[in-house]
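>>> Everything below, folded, please.
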Amino acid sequence: MTYLGVPVGGNMSRCNNWEAVVTKFTSKLSLWKARLLSVGGRLSLIKSVLGNLPTYFMSLYYMPAAIRSKLESLRQNFFIGSELGDRKMAWVSWNTCLASKELGGLGIGSIHALNVGLLFKWIWRFLHNQSDLWISVIKGIYGCSGGIFGENFARSCHSPWSGILSMIKKLKHKGIDLMALCKRKLGNGESILFWEDVWWGNQTLKNLYPGIHMLDSHKDCCVAHRLPPHEWNTVLRRDPRGGIEASQFNELRLHIESILGHGLQIFTRVSRLPRFGFWMIRTS
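Got it, this is the predicted structure:
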């Protein structure tokens, strides 16, 4: 099924579902004669046209590596003045051309970086616009955190959201932790889940203190309901036993005391991306 020119319901990790983008690329190139254009002209066309052709697709789906490589190859060949089917030597690495001008490149930008930036924007919207209908649907399928901070989600489901979650996990395995670039600021605690959300440190409290999480009679509680004046002995199914449970309970109490030492302000999401990074996240 196709909706507004984009396949819906298919497995977009398969290369054959991206053939429409490749065809559009090659059809554009066939209309231009690279050898008749100056380097500046080819650079302008690459930035304004070729780089934006797959934007609609990339804002919903994570592009397969094979398709990404093919599109970058088409852009590179056009930039060096090679016609379709011809072979011409490149005197400068294409990765150098993709780099920003501050790093000695031409500021073209890679298709992969654009794809990741567009998809991560959905994560940003999920964390900011909690009242939207689509977010309620995501939470109903993937849990309160949308599967963003957990490892368990429907891997057999080939939905756009599962593709975004897979992208985040793949990049994290490569040392690029996108979620670490988002940080919560403490607030009144009414809209943040105590156990499920990452609101203090880099992990959920459910993962840090699994024994106490199992004892909590209301696991979907918000932060405000687990801080003073609320008492823990009224929310636990039973008192923590010795050993691991007692140790985790004492650590959790110290954790809460350190949090209270910082005071409570309004909860917000802030970006910690440096200005020289891959992209800037904007809420507008």
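
>>> From now on I want contacts and neighbour counts done on CA atoms only, so please keep to that.
Fine.

>>> host element of the residue lying closest to G146 once chain neighbours are set aside?
Take G146 and drop its neighbours on the chain: the residue closest to it by C-alpha to C-alpha, 6 or more residues apart in numbering is K139, 5.1 Å away. According to DSSP states H and E, K139 maps onto helix 133-142.

>>> And that helix, what's buried?
With burial defined by 16 or more other C-alpha atoms under 10 Å, the residues of helix 133-142 counted as buried are 135-136, 138, 142.

>>> now stretch 73-81
Of all the residues in stretch 73-81, those buried under the rule 16+ other C-alpha under 10 Å are 74-81.

>>> residues making contact with it?
For stretch 73-81, contacts defined as C-alpha atoms under 8 Å, 6 or more residues apart in numbering pick out 25-26, 29, 34-35, 39, 42-43, 46, 50, 83-84, 87-90, 94.

>>> could you flag which of those are buried?
25, 29, 34, 42-43, 46, 50, 83, 94.

>>> Next, count neighbours for H213.
H213 is flanked by 20 other residues according to other C-alpha atoms under 10 Å.

>>> isn't it right up against K206?
Yes. The pair H213 / K206 is scored as a contact, 5.7 Å apart, by C-alpha atoms under 8 Å.

>>> Another for comparison:
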Amino acid sequence: MHRVNGWTCRWLSKGGKKVLSKSILSALPTYVMSIFLLPLEICKNIASAIAQFWWSSNPPKNGIHWAKWEKVYLPREEGGIGFRMIHEFNLALLAKQLWRLVQFPNSLVARVLKGRYYRLSSPLRVNSASSPSYVWTSISTARMLLLLGNRQKIHSGYEVKVWEDPWIPTTHARPAVPVAPIIHPNMRVSDLINQGTKEWDVGLLENYVNLDDIPLIRSLAISSTHRRDTFCWNYTRNGQYTVKSGYWVARNLLKTEEEKEVLEPSITKLQAFA
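Have a look, this model is predicted:
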């Protein structure tokens, strides 16, 4: 805020103000937002600083806001200017960290966090941890966003739970639907694969899985039963998560205020150290 108040834009066109806002003001908190989830109040203050700079003729004097900021934040193809929504962009950056933990489970940071927070589980499953760090709490808040577009890619199937993990290739990946009350709650996808022919066992699928899911499952190619199961992202062509695609999901699919309230961790412990 103080840096913006010192800027003068008397001789700047709207294009120049846009470049200055995007390249400096919007980029300043990017490094912090890739690690920590900013409280909503701070996100509002940053958005307010951008809005005041954009509409005023000579900061710190306030100008007339000729349009709602929700419209200004829209992409250019939707009639907006294309400024980033701070909270949603923050979630997209944190989801990138969570994606790396999932894709590279043998990295040093993944092994450290696994030993502390999800030793017998996955970072994508909800786990209760005693006295979690603010970094882990922040990264965990991006779980909901990542699950909206994340799908487990089947190789061996040994690591994927049939009734719990998102592996069915629908718009939003989901677990399989049972044909009857679940008899084997811990069934793995590998149990549905004929280990001799390395193909789907149609008989087992008909016995356990809902008929509507069977064509979707059979469309999945089993590339190799010796590789570990990986993840793919539904909103990019190569299946790899990007912050740009994550921001689109956060802006368009993660809409409700109830979700946004849940996504803000407590900062009481941080304030205690201030």
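
>>> ok so, going back, in helices, which of the buried ones among the contacts of stretch 73-81 of the first structure fall?
When DSSP state H is applied, those are split such that 25, 29, 42-43, 94 fall in helices.

>>> just how off-centre is the helix holding K139 of the first structure within its chain?
17 Å (C-alpha atoms, centre = their mean, to the nearest Å).

>>> continuing past it, what's the next helix or strand?
Going down the chain from helix 133-142 of the first structure, the next helix or strand is helix 160-173, by DSSP H and E.

>>> After that following helix, which helix or strand is next? Please name it.
Toward the C-terminal end, the helix or strand that comes next after helix 160-173 of the first structure (DSSP H and E) is strand 182-185.

>>> Pull up the aligned stretch in the second structure for that following strand.
Mapping strand 182-185 of the first structure onto the second structure (TM-score structural alignment) gives residues 150-153.

>>> Not counting its own residues, what contacts that stretch?
160, 165-169, 172-174, 229-234.

>>> for the counterpart of K14 of the second structure in the first structure, what are its contacts?
Superposed on the first structure with TM-score structural alignment, K14 of the second structure falls opposite V39. V39 of the first structure sits next to 79-80 when contact means C-alpha under 8 Å, 6+ apart.

>>> make it 10 Å
V39 of the first structure is in contact with 45, 78-81, counting by C-alpha atoms under 10 Å, 6 or more residues apart in numbering.

>>> still on that earlier bit, farthest pair within the contacts of stretch 150-153 of the second structure?
Spatially, the most separated pair among those is H172 and D229, at 18.6 Å (C-alpha to C-alpha).

>>> how far away is the aligned residue in the second structure for F126 of the first structure from L40 of the second structure?
In the second structure, the residue matched to F126 of the first structure (TM-score structural alignment) is L101. Look at L101 of the second structure and L40 of the second structure: by C-alpha to C-alpha, to the nearest Å, they are 25 Å apart.

>>> Which one of those two is surrounded by more residues?
Shown here are L101 of the second structure and L40; by other C-alpha under 10 Å, L101 has more neighbours (21 against 16).

>>> Trace L113 of the second structure over to the first structure, please.
Taking TM-score structural alignment, the alignment pairs L113 of the second structure with I138 from the first structure.

>>> Okay, the nearest residue to that match once chain neighbours are set aside and R75 of the first structure: tell me how far apart.
Closest residue to I138 of the first structure apart from its sequence neighbours, by C-alpha to C-alpha, 6+ apart: G146 at 5.8 Å. Distance from G146 of the first structure to R75 of the first structure, counting by C-alpha to C-alpha: 36 Å.

>>> go on, N52 of the first structure?
12 Å.

>>> Any chance you could list residues touching both of those two?
Both N52 of the first structure and R75 are in contact with I46, where contact means C-alpha under 10 Å, 6+ apart.

>>> residue ranges of the helices in the stretch 1-150 of the first structure, please?
With DSSP state H, counting those that start in this stretch as the criterion, the stretch 1-150 of the first structure has helices at 19-31, 39-45, 55-58, 65-79, 94-98, 111-128, 133-142.

>>> Report the aligned residue range of the second structure for stretch 101-111 of the first structure.
The aligned range for stretch 101-111 of the first structure in the second structure is 76-86, by TM-score structural alignment.

>>> in the matching stretch, what counts as buried?
For stretch 76-86 of the second structure, burial by neighbour count (16+ other C-alpha under 10 Å) applies to 82-86.

>>> how much space between the counterpart of P160 of the first structure in the second structure and W233 of the second structure?
Correspondence of P160 of the first structure to the second structure, assessed by TM-score structural alignment: V135. Distance, V135 of the second structure to W233 of the second structure, using C-alpha to C-alpha: 24 Å.

>>> ok, these two, which is more surrounded?
W233 (23 against 13).

>>> so how far is K61 of the second structure from the more buried one?
In this view, W233 of the second structure and K61 of the second structure are 45 Å apart by C-alpha to C-alpha.

>>> for L40 of the second structure, same thing?
L40 of the second structure sits 25 Å away from K61 of the second structure, going by C-alpha to C-alpha.

>>> now L37 of the second structure
According to C-alpha to C-alpha, L37 of the second structure stands 31 Å off from K61 of the second structure.

>>> Give me the more crowded residue out of those two.
More crowded of L37 of the second structure and K61, by other C-alpha under 10 Å: L37, with 27 against 11.

>>> wait, what's in contact with the aligned partner of the more buried one in the first structure?
The alignment partner of L37 of the second structure in the first structure, by TM-score structural alignment, is Y62. By C-alpha under 10 Å, 6+ apart, Y62 of the first structure lies in contact with 12-13, 68, 112, 115-116, 118-119, 160-167.
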